[in-house]
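Peer 1: Fold the following for me, if possible:
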Amino acid sequence: MKKENPAAWYSLRRTLPPWRFGETLADLLELAPRFGIDEVIVKIDTEEFSHGHPDLDWAERYREKLFEVKARLAELGISYSLNPWITAGHADRGRNDLERLPGLECVVGHDGSVAKHCACFLSPVWREHIRALWRIYSETRPQVMWVEDDIRTFNHEPVEFGCFCPRHLRLFGERIGRPMEREELVRAILAPGRAHPWRREYLEMQRDIMVETAAFLAKTVHEVSPETSMGLMSSGPRLHCLEGRDWTRLAEALADGRPLYSRPPMANYYEDSLRGFYYSQDSVKLTRAVLPAGTVELTECENVPFTRFSKSVKFTFLELAISFAYGSEGVTLNLFDHAGTPMRAEEHYGRMLAEKKNYLTALMLATRPEGRFRGVRLIHAPGASAVKRLEPGAAYAELAEDGFEMMQALESHGVATTYQESEVAALAGETARALSDGDIRELLAGGLLLDGAAAGILVERGFGAWIGVEGIAPPVHRRDLSYVVSAEEFHNAGFGGEPGKYLTATLPFLGSASRFCDLRLLPGAVEVSSWVDPDTRRVAPAMSYFENGAGGRVAVHAIEYRSSFGPSFCHPFRREELHGVIDKLSGGVAPLRFSCDGAYALAWRKQAGKSTVLGVFNLNLDDWNRGVFTLSWESGKLPEIRSLDASGNWAEEAEIRAERIPGGITVKVERSVSSDLPLVLRLS
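Peer 2: Okay, here's the model as predicted:
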């Protein structure tokens, strides 16, 4: 894409199958300009009709078609990039490359499962083949060569996690100084309690292999086309903890001296619930946070299996709006099938792209300037999997980093989150083990929200006096507590509560699988809420607040968020509880919180130069009739406010006004907000 692009950038990912090439190319050349497409990323040998690892004769024949595509797109002023669908392979899908590539070594799972298509990155046959194949592709000199997210060590069906093939085991044995069998290594990796040192060593081995593999792919392309940039589709940093990914080293190796392109996953491959967008915005922000500055970001908007039975046009628009609202430079669009069906069969998506381009451009220009997203800082630790403590019988997937549910708990109640610096932070679960004592002291000197699991780790590490906790037991099901818990009473008026204000303890839903942490407070700690029994007697603290000697403010919620977040967690009273606590932790007024007469907001605040952009998506089918943004505000003057209309124009609205409050402002919205269009405001 152009470095300083003046409009919302659309990159269409499109397959032109050789057996219907002429028709699908003509369809593309006719419709791409009408849809406002800026770039076409040609996907090769894709999906249903993939051959697995394509043979070189096939690739050489298809290369001539790619030259034609590039030339015809250039006539239209549309950029050309390339997306081989297979690097190592996502899943076997019935393919058997062991027969087609003699000597190919495929991944072996932790459970002994063996793939027939998904290649091991150490396989010499795979490397020889991919080098020859990608040299053929690189001759077309694409703007970007995209590496799919099969450059990872998990989810290579039928293999779930890792590679424990003979080559990996030999290499691991060399690192520890003795031979190693798969079963012994897996037992050590999944051992309960304190992490076995072999787990870290295995993750570091995987990390080094992936960095070297990324360098190999980039060098292969740049030997032929040095001006081509490399692009990386990823699978979410919390999951990549499972492979010990070092994002900085991997990015530098793959970039190979060129600008790096990133395609963060937005999930929502099909339309399930608007609430899926909580993952989308978090994935964009977190992936950006772990990659080097200057990385070009184009989000991944998917639609599988590529019709309106899968995803509505309105849902697709909201996905694009979230991309640009959260500061992305463009979107990659995987909207049309890869089975040879012309785009005109689902032209509704294209009409939307054209109609909404002015709006999305205005949204992009408002949020792209340098600045920061304001909110509660979420903590990500790339080394979380190496130190996470497992319980007996834990599955490999449980090595993934905690923290996703904490994000959902805050965002679904109108509390904006960020991965940038902030006066208040939130930390959940076993991620706390991956932080140094210095990291923890820094957090404890500001505002910090802890779930019970993270609080227990801090107490274990000697920080109990810093958080106002004398003792806290590990998380257990409420049936294993010494007292009966029926509900949480949010009774403290200093945080917006009042006696008799009850929240259910049947979390996260009717199955009641939540885990509770028995909490004992130190003198000076304030009880924000309490657990009550069936007779409404208060039996234990549920949430506490404490101000420590370092000037820090700490709240502890005596539940494990990983097992507790769900429909039962969400409630108007919960919103009041979290808003009151976050304000206290912020030392006045939160960076941003949003309330409305409905449910499920997704709010954001971008500070860019002299302007502040506020926005909120309604992730509920019910319209709201009024809403209030509350935010810290340093200026002595009330801002001028303009809202973004559906045509991409900024205008004043009499129904939207700002008012002063101590330490901040409120922006009151006295008009309806539907799920069809986000409310976006520019304050200056």
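Peer 1: can we go C-alpha only for contacts and neighbour counts from here?
Peer 2: Noted.
Peer 1: mind checking the longest strand of this protein?
Peer 2: strand 538-547 (DSSP state E).
Peer 1: Run the angle between the next helix or strand after that one and strand 538-547 for me.
Peer 2: Going down the chain from strand 538-547, the next helix or strand is strand 553-557, by DSSP states H and E. Interaxial angle, strand 553-557 versus strand 538-547 (axes from the mean of the first three to the mean of the last three Cα atoms, to 10 degrees): 160 degrees.
Peer 1: which is the next helix or strand following strand 553-557?
Peer 2: By DSSP H and E, the next helix or strand past strand 553-557 is helix 561-564.
Peer 1: same for the longest strand of the chain, what does it pack against?
Peer 2: Applying 3 or more Cα pairs under 8 Å, 6 or more residues apart in numbering; DSSP states H and E, one finds that strand 538-547 contacts strand 519-521, strand 526-532, strand 553-557.
Peer 1: one more, for comparison:
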Amino acid sequence: MLTQRLGFENQKDENYIKELIRIIGRNPGSCDEIWLATDYGFPPIGKHRESASLLGKSAELLKAAGIRVSLQISNTIGHGDYMGVRDCSGLDGAERFTDVDGVRAEYSFCWHGTRFREYLAEVIRIYCAAIMPHRVWIDDDFRYDNHSPAGKGCMCDSCLKRFNKRYGTLYDRQALSSAVRNDPRRRKDFSEFITDGLCETAEFIARTAVSASPGCSIGYQHGVGWLPTESGCRKLFEAFEKGSGKSVGTRPGAGTYNDLDPSDMIRKLDSIGYQCSVTAGMTDEVRPEIENFPHVAFGKSPAGTCYETSLYLAGGADAMSYATMMYGFEPLSWHGEFFRAFSLHRRYWEILSGLSRTTSGSGIVHYIPEDAWKRHIPGNRNGYDWAEIPWYTGNGIRRCGIPVTFDRNVPEPLYMLTAECAEAMSAEDVNYLSGKPVFCAGDALAVLCNRGFGNLFSASAERCDTLLLYETYSGHPVNGEAAGRRWENGLLHREGAVIYDRTGETGILGTYGCDGNAPGTAGEISSATVKTSSGAEWYVTGQYPWTPIISHEKRGQMIRALDRISGRRLSAYSKGRHEVLVLPRENREKQTVSVTVLNTTVGTANGILLDVRRPAGRNVTAYLPDGNNMRPGAVFYDGGAEIALPAVQAWNFCTVVFE
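Peer 2: Next up, the predicted model:
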């Protein structure tokens, strides 16, 4: 379940490996697997042979100690110009990676290049034969973007000729660059061309690995958008599986190199969640990378690393990999502090891992259209915003105790829709969502109306500036005791929308007001339940909702409105005013099996109450990261339960399991 990734010269040192084995032995459950890594850079093949011979001896020691060994291919295409610090002389003369605008990367290479492929294949064969790894992990430089200083490609001279031949075009580089920026048809061609090239190379890599080490399989390390389309990302995993004949592992990542800001790991959780949603059902393990670069004492602490591990396991991962000791900047005695902490957390992590393997994430499902690349973006910064998948915009509400998920296996989903995703939706997407309960900001409804879909809704919307406006809650039952009161957040988020009832079927939840020089939108609808032509209902709020900085009454409106439009499909949420992250998980019968709560404040949270719908059983256990467990207070009602959690320390967890 727990993997340490080694690197550079320490992994070749017999004494270092023996001491590492002793540390692992003194801390049971702290490490199950070691990744040994190929030499970083592109040195001559002879240097790789020397390194592989030494790593083979390290692998023998580790395997003899009962520790599984896998192989890390440190670079394939090349990470970028910072690789120039290493020996890259082994690929002198090979064709360089070049982006569609003609920018060339000196330390990254065209995946079609004959010399590059011969070199890469020999590297893979040498290390696989020496180590005989369980799995070969392909590093995240195997991508079409981010090969600094180059951007999206490869579109070197040879690739440009291939493109023109394939599509019957006569583009020079400047013309193709313009077409890819502005013409959706050429975006499609470009995406298809890039995807097919990388997939063919992926299959080649996998075949090469298993030919040298028949028992191995392939794992792929990646971030968001390793290819321009979701279908292309899935196709790449299919290519690795086809080439190896075995299922593939995934290692999603998203930075977060230190623990100076624990909130950044919540952003990474969302990134991992989105990445895993793209390849759901295609992989045999979800093993995110915790990357403590540059692996120094004043970077990420053992406590921060354990917090990050718990977060991702609670969010759907079933294993974890650590890049915490690749460099020799700190002694093994310091790294031993991590192993001690991991050993203490092992029992808790095994519970979370088991839940991830047998359940699905639950909550409001972030709807991301398949064809996001088609969208036209006003004020396009660089011509390639269409290739930036808008997965990240709506998750601020997570810290209000309202669960959000990217898991696409949620039965009877309640969706959330952002304006960025509304821009990208096809007519089929819109028709599908019009039959589902949806939570959106008014700007998303405004986008759909502007695109010609306004006849599907009982209300329309227009963007407006909410800086001078507040919202007064109506007497609608959704508002409860907040009726007649008001709130505002225009000083923090002034990008809003005004809602207009079209048919008389719109449920008015609030109206805009102003005590000064009133804008024209004062008195108009600020939040509403909106009927669709398919008989569904949407909850639309004009003031920016994707933020944790809202009032308790506004959050109450959100929860009750979501319950109204979805028939209480929220599986769990926190009651009261605690700032917490809520991560519920469901089984196939739509029952809530577990809820993990993260206290996202700097102080201890006492008295957290959860409202849990459709619990899987009445036997309730609360698990804490230190391995302890207890029976929490539980009051069951028809269809749900109210759970009183024990005290949860600052930036720490409690997981409630129903059996």
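Peer 1: TM-score for these two?
Peer 2: Put the two chains on top of each other and the TM-score (TM-score structural alignment, normalised by the length of the second structure) is 0.90; 643 aligned residues with a Cα RMSD of 2.9 Å.
Peer 1: so of the helices and strands packed on strand 538-547 of the first structure, which one's packed in deepest?
Peer 2: When those are scored by mean count of other Cα atoms under 10 Å, the highest mean neighbour count falls to strand 553-557 (a mean of 27).
Peer 1: compared with the second structure, how much does that one deviate?
Peer 2: Following the fit onto the second structure, the mean deviation recorded for strand 553-557 of the first structure is 1.9 Å by mean Cα distance after the TM-score superposition for the first structure.
Peer 1: quick one: contacts of that strand?
Peer 2: By Cα atoms under 8 Å, 6 or more residues apart in numbering, the surrounding residues in contact with strand 553-557 of the first structure are 444-452, 455, 467-468, 542-548, 581, 584-585, 587.
Peer 1: could you flag which of the residues you listed are buried?
Peer 2: 444-452, 455, 467-468, 542-548, 581, 584-585 (16 or more other Cα atoms under 10 Å).
Peer 1: Distance-wise, check the counterpart of Gly223 of the second structure in the first structure relative to Pro264 of the first structure.
Peer 2: Mapped onto the first structure by TM-score structural alignment, Gly223 of the second structure lines up with Ser235. Computed as Cα to Cα, to the nearest Å, the Ser235 of the first structure to Pro264 of the first structure distance reads 7 Å.
Peer 1: who has more neighbours, these two?
Peer 2: Pro264 (30 against 21; other Cα atoms under 10 Å).
Peer 1: Thr287 is in contact with the more buried one, correct?
Peer 2: Yes - the pair Pro264 of the first structure and Thr287 passes the contact test of Cα atoms under 8 Å, sitting 6.2 Å apart.
Peer 1: Find residues that contact each of these two.
Peer 2: Shared contacts of Pro264 of the first structure and Thr287, defined by Cα under 8 Å, 6+ apart, are found at Gly236.
Peer 1: hmm, back to that, for the longest strand of the first structure, which outside residues touch it?
Peer 2: With contacts defined as Cα under 8 Å, 6+ apart, strand 538-547 of the first structure is touched by 467-468, 483-485, 488, 518-521, 524-533, 553-559, 581.
Peer 1: now stretch 613-621 of the second structure
Peer 2: Stretch 613-621 of the second structure has contacts (Cα under 8 Å, 6+ apart) with 568, 570-572, 590-593, 629-632, 634, 636, 639-641, 656-659.
Peer 1: ok, Gly500 of the first structure - how many residues close by?
Peer 2: Using other Cα under 10 Å, Gly500 of the first structure has 11 neighbouring residues.
Peer 1: if I read this right, it contacts Glu489, doesn't it?
Peer 2: Yes - under the criterion of Cα under 8 Å, Gly500 of the first structure lies in contact with Glu489, with a separation of 6.5 Å.
Peer 1: quick one: common contacting residues for those two?
Peer 2: In contact with both Gly500 of the first structure and Glu489: no residue, using Cα under 8 Å, 6+ apart.
Peer 1: does Ser529 of the first structure really touch Phe490, like I thought?
Peer 2: Yes - look at Ser529 of the first structure against Phe490 with Cα under 8 Å: they come within range, at 4.5 Å.
Peer 1: Counting neighbours, what do you get for Gly66 of the second structure?
Peer 2: 12.
Peer 1: now swap in the one 4 residues further on and tell me
Peer 2: Using other Cα under 10 Å, the number of residues around Ser70 of the second structure comes to 26.
Peer 1: who's in contact with the most centrally placed residue in the first structure?
Peer 2: By Cα atoms, centre = their mean, the first structure has its centre lying nearest to Ser283, at 1.6 Å. Contacts here follow Cα under 8 Å, 6+ apart; on that basis Ser283 of the first structure touches Gly236, Pro237, Pro264, Pro265, Met266.
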